[in-house]
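Chemist: no sequence for this one, just the structure:
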């Protein structure tokens, strides 16, 4: 595994692979790697000729400065982990490499900008869109891999690629979960043992809602029951629990088994904000 710190270092390497007509697979991350990230890495290794992983904690996508400051930094462990997997390159740019100055450009993702994560984290998807566009321009991958856990982010990046004609194939990899069902996330490192148990309410409510909907219960009834479950649970605060179309993020008022749908949830467990989602009809 070769460490690369700048586009100037990467460009001749990329050119060599281009001459060899090799497909470059790209996994962008913010570090604090877990099995969910490694699923993306494994998929890249299976699919592409050359695998590049990036680690960059992007300041422009945090609308909460405290959240940015507390984001886990495990770079030495991440490097050791990726070396075991035999990826070809690890791209580790610093902030000056990514942003000589804060970008003045703003990206508006339309309806995606105003619902769920867009509504509760204003400016977040602008930051995501800009950093992903920069990374795509720097790495110029053939294929890029993203996790289903960040479902709305996947929809945003699909919009970015489609509207700006990036020559990149996107592959979405299913959410990786702990044995008890909790979606793997770097934020889980910040949960206390008690909060770790409390966090199971997210997946438990998603599974409950899916079963109830598929057995014929109305969405309004299911949503009301879930809201009460969160209200009764100690240490958790529900932010949203919505039935959506997973590509457009149109919010459904009723469940229709003929329509593609997923449920998305965001909640605070203590002071840690967690998100998750579950496909209902694929």
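Modeler: Great, that's in hand. None of the values given here were measured: they were computed from a predicted structure.
Chemist: alpha carbons only for contacts and neighbour counts from here, please
Modeler: Noted.
Chemist: ok, for residue 181, nearest residue in space, not its chain neighbours?
Modeler: Excluding its sequence neighbours, the residue lying closest to residue 181 (C-alpha to C-alpha, 6 or more residues apart in numbering) is residue 203, at 6.3 Å.
Chemist: Any figure for the gap between the residue nearest to residue 88 when sequence neighbours are not counted and residue 83?
Modeler: Distances taken as C-alpha to C-alpha, 6+ apart put residue 1 closest to residue 88, at 4.8 Å, once the chain neighbours are dropped. To residue 83, residue 1 is 6 Å away according to C-alpha to C-alpha, to the nearest Å.
Chemist: and if you look at residue 5?
Modeler: Counting by C-alpha to C-alpha - residue 5 and residue 83 are separated by 16 Å.
Chemist: Over to residue 58?
Modeler: 23 Å.
Chemist: correct me, but the residue nearest to residue 88 touches residue 86?
Modeler: Yes - Residue 1 lies in contact with residue 86 (C-alpha atoms under 8 Å); the separation is 6.3 Å.
Chemist: Run through who's touching whatever helix or strand residue 82 lives in.
Modeler: Per DSSP states H and E: residue 82 is located in helix 75-85. Contact partners of helix 75-85, identified using C-alpha atoms under 8 Å, 6 or more residues apart in numbering, comprise 1, 31, 32, 33.
Chemist: Could you give me the buried positions within stretch 56-70?
Modeler: 56, 57, 58, 59, 60, 61, 62 (16 or more other C-alpha atoms under 10 Å).
Chemist: gap between the two ends of it?
Modeler: 15 Å.
Chemist: How about residues contacting it?
Modeler: Contacts for stretch 56-70 (C-alpha under 8 Å, 6+ apart): 29-31, 92-95, 121-128, 131.
Chemist: got it, and stretch 270-282?
Modeler: Against stretch 270-282 from outside (C-alpha under 8 Å, 6+ apart): 149-151, 183, 187, 190-191, 195, 202-203, 206-207, 210, 235-236, 257-268.
Chemist: let's bring in a second one:
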């Protein structure tokens, strides 16, 4: 496994790989990342992973400086998994002096996370565009937990005619149903137990759809009632939307996604489930 910190080095090493898969990460890897990497290896053979905590997607009051990092641990995981190349740039490599370009993907980036975190998805779209241009993979793999990010990246790739297939892997959870996230490291043991209500609330909405409920407002109320019943939680938003453009729905006629953002203590967590009428 080669670990390369510069764009020039990763481009040169990439020449020896045939149609690789690519898994971009911000490090502090967990089983969710590793499930994407295993799938990429199965489908593509050679896999490139990036580890880069991207400063442009963090707001001024967010946790860039304290975002969890453990490069040595991450590289051990990737070596064991059989990754071919690891790209580990620093911010100056990705954003040299004079860098001024930003990407705006339009309406899909505006609601939900986009409304709560202005500029976040411009930072995401810009860095993903740069990484895809640098690595030039056949397929790039992202996790469903960040469902709006997936929609933003699909829009980016379609609009810019980028020759890469975007693959979304299902959310990986612990035994209590909590979606795996690097930010779970911030949670105390008590907060981890409280956070399991996120998935239970989403599952309750899914059950209502399976029983015939189609009113999105009713489904959001089901989720909200369960969340407000748990002490120590603060709800940022609850959404029932079209999974492609994140447009809020009044009624579910086809596939939909229920998503939420909730603060557990000081830690902000995301989760979602697909809702499919029978």
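Modeler: Perfect, thanks for sending it. Keep in mind the model is a prediction, meaning the values are calculated, not measured.
Chemist: In the second structure, which residue range corresponds to the next helix or strand after the helix holding residue 82 of the first structure?
Modeler: Counting by DSSP H and E, the next helix or strand C-terminal to helix 75-85 of the first structure is strand 89-91. Strand 89-91 of the first structure lines up with residues 85-87 of the second structure when matched by TM-score structural alignment.
Chemist: mean per-residue distance, that stretch to the first structure?
Modeler: Compared with the first structure after fitting, stretch 85-87 of the second structure has a mean deviation of 0.8 Å; criterion: mean C-alpha distance after the TM-score superposition for the first structure.
Chemist: Distance from that stretch to the middle of the chain?
Modeler: 19 Å (C-alpha atoms, centre = their mean, to the nearest Å).
Chemist: For the second structure, which segments count as helices?
Modeler: 7-14, 31-44, 71-81, 91-94, 113-116, 120-135, 147-159, 189-195, 197-210, 216-228 (DSSP state H).
Chemist: circling back to that earlier point, any idea how far residue 89 of the first structure is from the residue nearest to residue 88 of the first structure?
Modeler: With C-alpha to C-alpha as the criterion, residue 1 of the first structure and residue 89 of the first structure are 5 Å apart.
Chemist: So between these two, which is more surrounded?
Modeler: Set residue 1 of the first structure next to residue 89 and count neighbours by other C-alpha atoms under 10 Å: residue 89 wins out with 20 against 15.
Chemist: re the thing from before, neighbour-wise, which of the contacts of stretch 56-70 of the first structure leads?
Modeler: residue 125 (25 neighbours).
Chemist: Show me what it lines up with in the second structure.
Modeler: Residue 125 of the first structure maps onto residue 121 in the second structure, by TM-score structural alignment.
Chemist: Just give the nearest non-adjacent residue to that match, would you?
Modeler: Nearest non-adjacent residue to residue 121 of the second structure, counting by C-alpha to C-alpha, 6+ apart: residue 109, 6.0 Å away.
Chemist: swap in residue 119 of the first structure?
Modeler: residue 113 (6.7 Å).
Chemist: Would you agree that neighbour is in contact with residue 121?
Modeler: No - Residue 113 of the first structure is beyond contact range of residue 121, at 9.2 Å (criterion: C-alpha under 8 Å).
Chemist: one step back: what's the counterpart of the residue nearest to residue 119 of the first structure in the second structure?
Modeler: Using TM-score structural alignment, residue 113 of the first structure pairs with residue 109 in the second structure.
Chemist: How many residues are close by its match?
Modeler: 25.
Chemist: repeat for residue 249 of the first structure
Modeler: 23.
Chemist: To which residue of the second structure is it aligned?
Modeler: Counting by TM-score structural alignment, the partner of residue 249 of the first structure is residue 246.
Chemist: Its match reaches residue 111, doesn't it?
Modeler: Yes - under the criterion of C-alpha under 8 Å, residue 246 of the second structure makes contact with residue 111 at 7.4 Å.
Chemist: related to what we said a few turns ago, ok, so of the buried residues of stretch 56-70 of the first structure, who is nearest residue 157 of the first structure?
Modeler: residue 61 (13.6 Å; C-alpha to C-alpha).
Chemist: For the closest one, give its distance to residue 120 of the first structure.
Modeler: In terms of C-alpha to C-alpha, residue 61 of the first structure sits 13 Å off from residue 120 of the first structure.
Chemist: For residue 240 of the first structure, list the residues it contacts.
Modeler: 116, 264, 265, 266, 267.
Chemist: can we see that at 6 Å?
Modeler: 265, 266 (C-alpha atoms under 6 Å, 6 or more residues apart in numbering).
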